[in-house]
Every structure is written in C-alpha cells, then in structure tokens.
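**Student:** no sequence on this one, just coordinates:
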C-alpha cells in the first residue's frame, strides 16, 4: 500500500476537491487565464514576501507522471468529482509533465504595502488554460510564510527602535533579539519549516531546526540561524526542589566559559528566590568567574511585571554600567522572556524596562505560538483571484464585487506591479487587453517593473539566496 507521504507528493491531489471539476466550468472558447495574489489589508499595512521559491522547488519541480494521473483519476472517481484525465495525460505526453504556467513575483524579501499584487500566475498553453486555477490551493499557502515573515519583520522594527534609543550597539544586537520557540506549537513539520525560515529572514536566533533545513535546501544557506545551550524545566526539576541550586551549578559547569552564553529557566519554584539567593549570592562568584553570560529565563506570570522585577533583582546582585546613552547595562547577566510574547507584550515590556533606565541590551525575547501558529489567512486577508481570461481570442476582465462586502472586491484584468526607483513607492497597474505580453506595459516616469518572471513551463528562472532575501527585507525600515 502506498504511504501517506507518497500520496501527499502527488501534485494532482494537492488541491481542493471542487477544483477537479472547474475545467468544465469556463466559457466555451477560453484558452488562457490570469491570476494574482494580494494581501487585502489586515493587521499590518505592509507584508514581507517570502516562500514562493521554496514552494516551487518543493512541489512543482518534479514533473507529473501517468502514475500521478492514475492515482488522481481513481481517487476523484470514488470521491464523486469529475476529473480531466485527458488534459493531464496530454500534459504528461506533450509537455513532459511540466505544467504550462508562468509565475511572476516581487523579489523575495520585498516589503510591499498591502492591496498590491505580489505575484501573478498565468497559463502558457491554450489546451491547459485551466491549470492555474487547479494550483490555487497549493500556491495560496504562500500566505503562511509571508505572514510569519511579516509578523517577525514588524517585531524587528519595534525592537530596533528601542535599541537605537538605548543601546550603544543596536546593529550588532538586533539579529539575536527575537528567538523562534515555535516548532512544538505548530500543526506540522512543514509549517515549522516554512514558518521557521520566514522568521530567519529577519533574525538569526532559532530553535526551529526545520527552518534551517528549508533555508539550506531551497535558498542556498548553509546555516541560517544559531542557538545556545539552554535549560528546560525537566532538566532543572529532575534534580528536585531541594537540589535546585545543584541544577543551576551544573548548567554553569557544563556550559559557562569565557565568551559563552547559557540560558537557564529559573521559575520552576520561585523565580525571585532563585535570583536573590541562588544566582545573586551562592553562585554569583561562579557566574562572574566563568567569563560567560548567564541568561535568566522567567516563564510564568505577567510578562511585563515579572521581567522588570527580574532585571531589578539581577541589578542588585550583579550591578551595572551606564552606556553612552545614559542607560543601565547589567554586568554578566541578561534576561530572556519567552512566555506570553506577542507584538503587544513585547513592546509593553520594552517600554516598562527602558522607562526605568535599563538598556534594551539586557533583554532578549522568545516567540512561539504568536509567531508561527496564532495567525491565519485572514491575518493579512490573503486572496488568490482570477482577474482575466481570454475567450474567443479576446482578453476580458474577470472580477468579483459583492454588494455585501466591498472588502472582497477583487482586481480586474492582467496586471503588474511597479516600483518607483527613487522613492520606493509601489503601483499596481493594468496591462491593456491589446498587449501581447506584460513586457508591453508602458512605464510611468521614474518607475520600474517590480516583478520578475520566477517560473515558466517547469523551469525556475530566478533562484534567490537567503542572503539576498535578508538584504531585501532589511532595505525598508519603519
């Protein structure tokens, strides 16, 4: 019997059930279709485009086969849906199994305001005009890495603002200020890979190993992120409450050395007692003598109040220096907060701590569910819609304009996205019905086409490196 993983690799089954019948629903004489993807608004006013290259390499790079068609034919017959067996076999026989589509998109890492086309998908073979629609289910899942990258990017802008105000080394510290703790909280390994890599577009700290693998497999990045030795509750509480001190001392013995960083969760029983007595008195000299940096991790309670109090207690024990901007920087110790972190609590913590005169240097954050799981397609209101079809040789506009919800009004006609070369502003512009291709768009003064052809007829035409993606995302700052 074929395994689930083998069946899930069949591109013809990577769709919604009703898509199998859509080839019969277009007007007679249709021989081309055009689709686009956009964020129709949402929580943030701009998005970070990421993940298309990984989707294309992972799902479209392998040509379909007659075995794929056989499996899909049999499944849809039993499932109650018609299936375009002849059309798919024609693609296998005549086109070598390569899907006749063209995908254009903004460069990965681009930060684009909402309500603009981010990518377009169009058919390239009159006999297979229905293929772009069939792929909607799979291609629209790009909403997920884009949304994660967007949440992470906006968090980065918040942290950047506080670092620039309070730190002597904002640029050096920023890449490691938000750590990905989300792998265990997502719905699948695949989600961890795509979401984990999306976060790494903006930061370099992660515990989501599968994100590293995706960046390596699809973006030519040998090592996209880093981590440090860190305790979890089981490794501390296995010593027993009466030996909590021994558990902490063992962490120093195993991992603390000159230049090293070691994180120790310290709230298993009483975080304040642990800081005052264990770290601040009994182990204080050992922490200092190790030459490493101890990162204390609270993991319960109100994040804003607890982090503030922990920093004050660590200050009492280890002291601080004052940097050139007049903010206090703790000696030998730091705090990382990973519980209850989201964009709102992150800002609130920074506001509380800096208002008390402490530099952002003293803090790092871990983000789990709020980064990789507490989001959905409506977070940024993503949609993939058909906007044009060629019927009887003429391009016609295809759109929806529901009277009950103007927010779901879709764009019409073929289109591309332009970017002003000096100001960086964007403009989604139509392509006339008479134009033979998108290359015929007349550019307004100062604008260039912001999209490039990424994929055409089974071939990847633009292969971004992770370094390029990161650079693109970092060119725009709030």
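**Tutor:** Happy to help now that I have it. Computed from a prediction, not measured in an experiment: that's the story for all the values here.

**Student:** drop to CA atoms for contacts and neighbour counts, all remaining ones
**Tutor:** Fine.

**Student:** Just say helix, strand or coil for residue 64.
**Tutor:** coil (DSSP: H, G, I helix; E, B strand; the rest coil).

**Student:** Tell me which helix or strand the nearest residue to it once chain neighbours are set aside sits in.
**Tutor:** Using Cα to Cα, 6 or more residues apart in numbering and skipping residues adjacent in sequence, the residue nearest residue 64 is residue 97, 4.6 Å away. Residue 97 is part of no helix or strand, with elements assigned from DSSP states H and E.

**Student:** Structure two is appended below for comparative analysis:
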C-alpha cells in the first residue's frame, strides 16, 4: 500500500462531523476566499497540482482499515460505512465537484476563488471533510504567488522610472527559498508559485513540479554561483585566486556568474581584487560578473557597492538620467530581502541616480516560508446545504468579529461593468459568464492548465494594472 492515506489527510475532529448534520442533509456546498489581509488582490494558483497529486488516485480497502484503526485508537468515531460506500459506488474516487477560477487570475480579496460540493447525496459529509487538505492546497501557493507579484509590481515601477526597458524584469527576483522551506513539497509548490511571475530560481523542486503538474518543460533558470564554502576553502590569502577561478571556469559570451564577495571584507574585495588585481579579467570576461554581498544593512550595502563599482569601472547615464554600470558587471542582493527591503533599496538607489538595471534580488525565507494562512486571511466555509430537497443558506456572522462573516448560498464570480470580478449568488448570475469553471468531478481533472497560460493571466501592464482575468 502507498504510505499516503487520503482518508487521514484531515483534522481529527472532521471524522466526527458525519454525525453532526441535520437529518435529511443531501448536499453541502463550501467556498474558499481570501478575506483580506496584507494584499488587496490574490493571484490564484496551485489547485491543479493538488488535484493531480492527491485527487486522481482512488482510496482502497487498506486505506479504510488503517483509518478506522487509527481513528478509534485516537478517540474518534469513524465513518466506515461512508468510506465503503465511496469504494463500492465510486470505485474509491471522491464524489465531489470543484469549481475554481482559472489559475493565474488576479481577483480582489473577499471574493470566491473556488467552490466545492458533493455529487452524491450519500456523501454530504465529504465536502467539509476535505477542507483541511484543500484549503492548504490553495492558501499557500496563492499567497506566495501574490506576494511574488507584489514584488514584481515594485521592481517594475522602478525599472519604468530609472531604466530604459523592462527586458530584465523576469529575472530581477530569484528564488533562494528551498533550504528555508518546511519540506521539499513546500519548496516545490511555493517555488513554482513564484515562477508564475518570474523566471529565476534555485529551487530545483519547483522545476520538477512545473513539469509534473503544469506542462512546463523548463519553468525557470539559474546561473553558476559561488557560496562561502567554495570561496573560503581557498583560504583568506588566496581569495583573489578563488575569484579568478570563478571567472576562468564560467567566463564566456552571454554567460553570467555570481560570486559572493563578503566572506572576509566586501570593500576590500571590490577595491583590491575585482577593481584591482582582476579588473582587466572582469572587463574582458565576455559575460557578466554578478557581485553578491551577503551581510550588513541591505540598503546601505547595495548603494555603496554600486557606488564603488561605478567609481572603479565607470558608468553610463541612460535616457532617463540614471547611472548604469557597464554590462559586464552587476550586483545581486540575496540577504535580508523582503517586499519592504526591495522597496527601500530601490528607493535609495533612485535617490542616488542609480538605475534599477544595476541590481537583482534573491529572496529566501520571506518568499516561501514567512507566510501563513492569516497573511491573506484565507478560509473555506460552508455557504449552502440541501436538506430534504430544499437548498438553504448557511453562514456565520460572529458578533465579536464581523471580519469573519461568511457568504451565503451557492456562489458565482462575474465581471462588473468596470471589468473587475465580484461574487454573486449563482441564481443571480443572469446572462453573465461565471468565471468559476468546473475543474474536477468524481476523480477526474476536467480542465488542464499550463504554466504559460497562467503566467499570461497574472501579467502586469506597464501601468501596474491587471492585463487579463480569465477568458
């Protein structure tokens, strides 16, 4: 038996819920939304990966036996009859239907993103049973994709103000987050969510996830780069030889190489080695040397590094009046990078007439790990039930927290007159198109989406506006 048991991908208390619904319950409909939080809009992503990985494989008798044994020992009731019914009547595939907006769609928060309902009245309890797995499958990659896109907006704004074009935008924020993620699966899902917006990554698991789940032969790219161990293994006295070896190994036309340069003394490395002993090698390298500071205050370090490099290697002034290093040398800041520090660094650079062309960023824990369900206040809530043939609204409206008020009824997402999407009841849709598509039913993925199409939906116009929602 596969070690993964889908019946146990659940919060413990859910196993008792089949006994808690009103007599005659036939269908339960629930929805997922971001109730607000840090961002004003969400980039929906990640559902297809979850469906392919977890919902297209049936449960079996061994799963049921294991789940029963564990639940009873754990102090909980177990719905053996319900799971055996799914095995017999549905060959082990979950009788649920999932609707969702196309992945990559950018939707204002407080709108329905996905909706789930059971397709067999015998399995009314199943909709909420899968909340644990389904909500987690949506909130995490959507939050990462959203934050990554917010960073893209900031970087794009400064490129538009201080650079000639946006040619380098897709490689301005590199994913360094794999080692800071809680698991390989986290790194894969979050890393791929970042690649909805950018194409630079060192998270190999994300590349594999792109191939496996989103028909992306190569979702992102990287370059040869040094780390402190490879530089310090030469010894402090041989630091220049370590750097020289990097140029020797990885030089060439159109090739990039990144070298961490603060193992000992960043300013000494810039002044005496890169801008001194190896200056001609750098100038005639044929490609681009990317110098990476890795400590200190990011705003101060970046602006000073660029200033010193410009003094040593020169700079041109572009048509917008900002200074740009020669094309053979650039800077990569991968320490202490967050949405806040990206803005701070670029703002300080602009004040010193340094173009955003000079810098790229690497983001680690802030990108893949320093997010949680509350970052965007994600929730999955029941909004309608059918009992004895009649649909009725289900909602919560806590007197102590109006922010947790939930929506009522079967829901749809439609375009307003101004083009922005908003949530309505399904029965109020009129002649408008429902942006929620049925993507999964009874064990089958019904709509296959590829990363290229998802990237187009999430793209940003030069004014920073949404280019496209779903079609």
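**Tutor:** Arrived safely, thanks for sending. It should be emphasised that the depicted structure is a prediction, and the values quoted were computed from it without experimental measurement.

**Student:** What is the neighbour count of the counterpart of residue 7 of structure 2 in structure 1?
**Tutor:** Residue pairing (TM-score structural alignment): residue 7 of structure 2 is matched to residue 12 of structure 1. Residue 12 of structure 1: 20 surrounding residues under other Cα atoms under 10 Å.

**Student:** Tell me the spatial nearest neighbour of residue 12 of structure 1, not counting adjacent residues.
**Tutor:** In space, residue 12 of structure 1 is closest to residue 72, 6.2 Å off (Cα to Cα, 6+ apart).

**Student:** The one you found touches residue 14, doesn't it?
**Tutor:** No. Residue 72 of structure 1 is beyond contact range of residue 14, at 10.0 Å (criterion: Cα atoms under 8 Å).

**Student:** In terms of packing, which of those two has more residues around it?
**Tutor:** residue 72 (22 against 17).

**Student:** Look up which helix or strand the aligned partner of that one in structure 2 falls in, please.
**Tutor:** Superposed on structure 2 with TM-score structural alignment, residue 72 of structure 1 falls opposite residue 67. For residue 67 of structure 2, the host element (DSSP H and E) is helix 61-74.

**Student:** That helix vs structure 1, average distance?
**Tutor:** For helix 61-74 of structure 2, the mean deviation from structure 1 after alignment is 1.0 Å (mean Cα distance after the TM-score superposition for structure 1).

**Student:** Tell me the buried residues in that helix?
**Tutor:** 63, 64, 67, 68, 71 (16 or more other Cα atoms under 10 Å).

**Student:** Give me the distance from that helix to the chain's centre.
**Tutor:** From the chain centre to the centre of helix 61-74 of structure 2 is a distance of 34 Å (Cα atoms, centre = their mean, to the nearest Å).

**Student:** And the contacts of the next helix or strand after it?
**Tutor:** Counting by DSSP H and E, the next helix or strand C-terminal to helix 61-74 of structure 2 is helix 80-89. Helix 80-89 of structure 2 has contacts (Cα atoms under 8 Å, 6 or more residues apart in numbering) with 59, 60, 61, 64, 68, 92, 93, 94, 95, 122, 123.

**Student:** Who are the packing partners of the longest helix seen in structure 2?
**Tutor:** Using DSSP state H to define each element, structure 2 has its longest helix at helix 131-162. Applying 3 or more Cα pairs under 8 Å, 6 or more residues apart in numbering; DSSP states H and E, we find helix 131-162 of structure 2 packed against strand 41-43, helix 47-50, helix 184-194, helix 339-351, helix 365-368, strand 378-387.

**Student:** helices and strands around the third one, which ones?
**Tutor:** Based on contacts counted as 3+ Cα pairs under 8 Å, 6+ apart, the elements that helix 184-194 of structure 2 packs against are helix 131-162, helix 204-214, helix 365-368.

**Student:** whereabouts in structure 1 does the last one align?
**Tutor:** Spelled out, it's helix 365-368 of structure 2. Counting by TM-score structural alignment, helix 365-368 of structure 2 corresponds to residues 369-372.

**Student:** got it, and stretch 285-296 of structure 2?
**Tutor:** Using TM-score structural alignment, stretch 285-296 of structure 2 pairs with 290-301 in structure 1.

**Student:** how about residue 155 of structure 1, what does it touch?
**Tutor:** Applying Cα under 8 Å, 6+ apart, the residues near residue 155 of structure 1 are 343, 346.

**Student:** what's the counterpart of it in structure 2?
**Tutor:** In structure 2, residue 155 of structure 1 lands on residue 151 (TM-score structural alignment).

**Student:** what about its match, distance to residue 265 of structure 2?
**Tutor:** 30 Å (Cα to Cα, to the nearest Å).

**Student:** Residue 195 of structure 2 now?
**Tutor:** 34 Å.

**Student:** Between those two, tell me which one has more neighbours.
**Tutor:** Looking at residue 195 of structure 2 and residue 265 with other Cα under 10 Å, you find the greater number of neighbours at residue 195, namely 27 against 11.

**Student:** on that earlier part again, how big's the offset between the match of helix 365-368 of structure 2 and structure 2?
**Tutor:** Relative to structure 2, stretch 369-372 of structure 1 is 0.5 Å off (mean Cα distance after the TM-score superposition for structure 1).

**Student:** That stretch: how far from the chain's middle?
**Tutor:** 10 Å.

**Student:** what comes into contact with that stretch?
**Tutor:** By Cα under 8 Å, 6+ apart, stretch 369-372 of structure 1 touches 148, 151-152, 180-183, 185-186, 191-192, 195-196, 341-342.

**Student:** Could you check that stretch and say which residues are buried?
**Tutor:** Here stretch 369-372 of structure 1 shows 369, 370, 371, 372 as buried, counting by 16+ other Cα under 10 Å.
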